[in-house]
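*Asks:* the following block contains a protein sequence and its predicted model.
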Amino acid sequence: MGKLLYLTHTRPDISFSVSHLSQFLCNPTDKHFEGAKMILRYITGSISIGIFMLASSDFKIKGYTDSDWEGCPDSRKYVSAYCFYLDNSLISLKRKKQQVVARSSAEVEYTDMALGAREAQWLIYLMHDLQIAHTQPIILYCDNQSTIHIASNPVFHERTKHIEVDCHTVKDQI
């Protein structure tokens, strides 16, 4: 599993499966061993897949956020994810099971947008440190309509007070 975890840095397509299997290292079963063998068979069949960067890039960054509310069937904790592309090349990816159980899908999606906004800000700082000009705003995509409404509506309602800090974080970035 250690070698598979190392491989996830250049193979983001296996990161979720490997991280899920690594949760059971203390007490693995035959099903976990079969899952690890399936990952190895997938890697063998897809050797040429990896991160590819084009030399002629216009350095436009776009990001996507998504979450799986009650994503873990055992604990009902949600799984958050974001990814960022430089043109068509994946440059940043994170998928993580959170430590808390969320109260609503809007809360989960908005928290993910806040995490994505922080990652976008870090990418801007990184490009600045590398002396790469990035004059366009980073576009952050989200598929939850209530979250988009909360982000664009400056009025906080009674039901959204618990996510007010994340709302302010995203609004400051916008």
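*Replies:* That came through, no problem.

*Asks:* can we go C-alpha only for contacts and neighbour counts from here?
*Replies:* Fine.

*Asks:* isn't there a strand covering residue 64?
*Replies:* Yes. The assignment for residue 64 is a strand, going by DSSP: H, G, I helix; E, B strand; the rest coil.

*Asks:* grab the nearest non-local neighbour of it.
*Replies:* Of all residues not flanking residue 64 in the chain, residue 141 sits nearest, at 4.7 Å (CA to CA, 6 or more residues apart in numbering).

*Asks:* what's near enough to touch residue 105?
*Replies:* residue 69 (CA atoms under 8 Å, 6 or more residues apart in numbering).

*Asks:* what about the longest helix in this structure?
*Replies:* helix 105-129 (DSSP state H).

*Asks:* okay, pairing it with this:
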Amino acid sequence: MMNSSPMISQDSILSSASKTSDPSNTSLASKLLARGGVVLSQRKYTLDILSDSGLTDSRPSGFPIEQHHKLALSETPYADPEPYRRLIGRLLYLTVTRPDIQYEVNFLCQFVGNPKQEHVIAAHRVLLYLKRSLGQGLFFPTTNPLSLRAYCDADCGGGCLLTSTTGYIICLGGAAVSWRTKKQQVVARSSAEAEYRAMATTISEIIWLRTLLRDLGVPVPDPTRLYCDNQAALHIANNPVFHERTKHVEMDYHFV
């Protein structure tokens, strides 16, 4: 879900781009003027984290986290939690231009109070995934119409936890402007319910964005399209009648 069209490889456009970032600030972010838009990247900052973690010469990873991990059940003690906490803080800053690691970093944040050895290994795996795509960043096109599109998903009871995780990304004119992953407050009884709750959370963000754009003098006349990959959740949203199987869902979610 997070690997969507708003992201583009910096390496593929370097030949037609000119660097405009201040050299003294390249450790935080770089701005590249590309053909048809602007690219934001944190390549130098990522390289600094890899170097500080001793992973410069390590082999890159194709995925930021194992699919069937059991990190919530890890018990192997880790001597000093401070390096883990610093690493997670730096990874959180990287999500400013790398929404594709938002879910993994958000999950690893749960263990900063008492990290285990497996959590450190998982955080290093995220870094090795970033090493595989150092030049990736956010692309902001200048020619696309200013229409809002949103994509949402839910990890129903993901991992060893009972609560589901909501994830969404919202694009304005083809550029990612808002994204988030967050644990749902209640335990969903089905994947359809988890996805339906994710849709409600995403719509709340859409309403706020449309209001913000209107206040800034940039109204978006067209309706915002919301994409969801769960047919049952879509049927619930499209049918306004009361549903016997969803009557336990809080009323505030039924404005979808």
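*Replies:* That came in fine, so what should we check first? All figures in this text were calculated on a predicted structure; none of them were measured in a lab.

*Asks:* overlay them and tell me the TM-score.
*Replies:* TM-score for the superposed chains, counting by TM-score structural alignment, normalised by the length of structure 1: 0.87, backed by 169 aligned residues with a CA RMSD of 1.8 Å.

*Asks:* returning to what we had before: wait, the residue nearest to residue 64 of structure 1 sits on residue 63?
*Replies:* Yes. If you go by CA atoms under 8 Å, residue 141 of structure 1 and residue 63 touch, sitting 6.1 Å apart.

*Asks:* of those two, who's got more company?
*Replies:* residue 63 (23 against 15; other CA atoms under 10 Å).

*Asks:* how about that one, what's its match in structure 2?
*Replies:* Structural correspondence for residue 63 of structure 1 with respect to structure 2 (TM-score structural alignment): residue 150.

*Asks:* tell me, how many residues neighbour residue 33 of structure 1?
*Replies:* Count around residue 33 of structure 1 with other CA under 10 Å applied: 12.

*Asks:* and it, helix, strand or coil?
*Replies:* Per three-state DSSP, residue 33 of structure 1 ends up helix.

*Asks:* so what's the aligned partner of it in structure 2 closest to, chain neighbours aside?
*Replies:* Using TM-score structural alignment, the partner of residue 33 of structure 1 in structure 2 is residue 120. Nearest residue to residue 120 of structure 2, sequence neighbours excluded (CA to CA, 6+ apart): residue 84, at 6.3 Å.

*Asks:* need the contact list for that neighbour.
*Replies:* By CA under 8 Å, 6+ apart, the contact list for residue 84 of structure 2 reads 112, 115, 120.

*Asks:* and of those residues, the nearest to residue 49 of structure 2?
*Replies:* residue 120 (13.9 Å; CA to CA).

*Asks:* ok, now how distant is the residue nearest to residue 24 of structure 1 when sequence neighbours are not counted from residue 95 of structure 1?
*Replies:* Using CA to CA, 6+ apart and skipping the chain neighbours, the partner closest in space to residue 24 of structure 1 is residue 32 (7.6 Å). Between residue 32 of structure 1 and residue 95 of structure 1 the distance is 20 Å, computed by CA to CA, to the nearest Å.

*Asks:* separation between the residue sitting furthest away from the middle of structure 1 and residue 16 of structure 1?
*Replies:* When each C-alpha in structure 1 is compared with the mean C-alpha position (CA atoms, centre = their mean), residue 30 comes out farthest, at 29.6 Å. Going from residue 30 of structure 1 to residue 16 of structure 1 by CA to CA gives 19 Å.

*Asks:* all the strands of structure 1, in order from the start?
*Replies:* In structure 1, the segments counted as strands under DSSP state E are 61-68, 79-86, 89-97, 139-141.

*Asks:* residue 10 of structure 1: which of these is closest?
*Replies:* strand 89-97 (10.1 Å).

*Asks:* tell me how far the closest one lies from the chain's centre.
*Replies:* Chain-centre distance of strand 89-97 of structure 1: 5 Å, with CA atoms, centre = their mean, to the nearest Å.

*Asks:* and for stretch 105-122 of structure 2?
*Replies:* On CA atoms, centre = their mean, the centre of stretch 105-122 of structure 2 falls 17 Å from that of its chain.

*Asks:* measure it end to end?
*Replies:* Start-to-end, stretch 105-122 of structure 2 (CA to CA) is 10 Å.

*Asks:* for it, which positions count as buried?
*Replies:* Buried positions in stretch 105-122 of structure 2, judged by neighbour count with 16 or more other CA atoms under 10 Å: 105-109, 111-112, 115-120, 122.

*Asks:* as TSV, those residues with distance to residue 201 of structure 2 would be great.
*Replies:* Listed next are these as TSV, based on distance: CA to CA, whole Å:
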residue	distance to residue 201 of structure 2
105	20
106	17
107	18
108	22
109	21
111	25
112	26
115	29
116	32
117	34
118	31
119	28
120	31
122	28
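
*Asks:* check the spacing between the aligned partner of residue 156 of structure 1 in structure 2 and residue 251 of structure 2 real quick.
*Replies:* When structure 2 is aligned by TM-score structural alignment, residue 156 of structure 1 is paired with residue 242. Using CA to CA, one gets 11 Å for the distance from residue 242 of structure 2 to residue 251 of structure 2.

*Asks:* and residue 77 of structure 1, what does it touch?
*Replies:* The contact partners of residue 77 of structure 1, taken as CA under 8 Å, 6+ apart, are 69-71, 97-102.
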